[in-house]
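Q: sequence? don't have it. structure:
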């Protein structure tokens, strides 16, 4: 028997703002809020489905350096260039983590500077 990833937890300064950003990026909805200020977002069907939820947990600690773990996303209904424009319009910024410029993916950052990659392959 194996484990399955059910949720990712990301420490952040402003869980509500980051929840809005990632809901826009992933097509997620807010699933719940905790008394400590945490916000859980995920697919419409909620926790336990095929896609993990994302818990945005408040933290006063600043982000330092490149994340050791990052999220990769793929477009589902458009090509990579069109999705890149959508993500930039949603508030993503381009990020330089030492890439050569020859990669097939784009390195971006969310509104708090957390890196993520937009991959080339379109998923159904």
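A: That came through fine. None of these values were measured; they are calculated from a predicted model.

Q: can we go C-alpha only for contacts and neighbour counts from here?
A: OK.

Q: ok, and what's touching the lengthiest helix in the chain?
A: Ranked by residue count and defined by DSSP state H, the top helix of the chain is helix 15-26. With contacts defined as CA atoms under 8 Å, 6 or more residues apart in numbering, helix 15-26 is touched by 12, 28-30, 37-42, 56-58, 87, 90-91, 110-112.

Q: buried sites along that helix?
A: Buried residues in helix 15-26, defined by neighbour count with 16 or more other CA atoms under 10 Å: 15-16, 18-19, 21-23, 25.

Q: another structure for you, compare them:
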């Protein structure tokens, strides 16, 4: 038997504010009721999935692992604009028409990608 994912941990200066921010980003996750200033999480479809742990040190290098998002009800570019409005910042814009992706950072500097939607890739307009 193989292992199963229990959660993904992300270091944070302020776990509660990270959960509040990511809760606005992800529609299939919700903030856990037992969050504390030391450890805060978002529960996904299969249980706790994103867990933010308080650490004293600042982020100093690029993430070795990151989250990739695929918008559900808007285009990739519309989702990038929405996230920029939530205080994300662009690290690397690799969009080329309907192909490619954008690398962004959350308010604490953790990188994540916004991919094209399946409709974008197929050339189908979203309703």
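A: Thanks, I have it. This is a predicted model, so every value here is computed, not measured.

Q: care to give me the TM-score?
A: In this superposition the chains share a TM-score of 0.81, using TM-score structural alignment, normalised by the length of the first structure; 115 aligned residues with a CA RMSD of 2.2 Å.

Q: just to revisit the earlier point, quick check: the longest helix of the first structure compared with the second structure, mean distance?
A: Comparison of helix 15-26 of the first structure with the second structure after fitting gives an average deviation of 0.7 Å (mean CA distance after the TM-score superposition for the first structure).

Q: what ranges do the helices span in the second structure?
A: Using DSSP H, helices in the second structure cover 15-25, 76-85, 118-122.

Q: which one of those lies closest to residue 59 of the second structure?
A: helix 15-25 (13.9 Å; CA to CA).

Q: give me the ChimeraX select line for the contacts of helix 15-26 of the first structure, limited to the buried ones.
A: Selection of buried members from these for ChimeraX, criterion 16+ other CA under 10 Å:
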select :12,28,29,30,38,39,40,41,42,56,57,58,87,90,110,111
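
Q: show me where the first structure has its strands.
A: 7-12, 29-33, 39-42, 53-58, 71-73, 93-94, 106-109, 115-118 (DSSP state E).

Q: can you say which of those strands is packed in most?
A: Among the strands of the first structure, ranked by average contacts under mean count of other CA atoms under 10 Å, first place goes to strand 39-42 (a mean of 25).

Q: so which residues make contact with it?
A: 15-16, 19, 23, 28-33, 51-57.

Q: mean shift of it relative to the second structure?
A: By mean CA distance after the TM-score superposition for the first structure, the fitted strand 39-42 of the first structure averages 1.1 Å away from its aligned residues in the second structure.

Q: separation between the nearest residue to residue 29 of the second structure once chain neighbours are set aside and residue 27 of the second structure?
A: Using CA to CA, 6 or more residues apart in numbering and skipping the chain neighbours, the partner closest in space to residue 29 of the second structure is residue 44 (4.3 Å). Distance of residue 44 of the second structure to residue 27 of the second structure, computed by CA to CA, to the nearest Å: 9 Å.

Q: more neighbours: which of those two?
A: Higher neighbour count among residue 44 of the second structure and residue 27: residue 44, with 17 against 11, using other CA atoms under 10 Å.

Q: I'd say that one and residue 31 touch.
A: No. Contact criterion CA atoms under 8 Å: residue 44 of the second structure and residue 31 do not qualify, at 9.1 Å.

Q: and the gap between whatever residue of the first structure lines up with residue 65 of the second structure and residue 89 of the first structure?
A: Matched across to the first structure, residue 65 of the second structure falls on residue 69, judged by TM-score structural alignment. Separation of residue 69 of the first structure from residue 89 of the first structure (CA to CA) stands at 24 Å.

Q: repeat that for residue 120 of the first structure.
A: 18 Å.

Q: these two: which is more packed in?
A: residue 120 (17 against 10).
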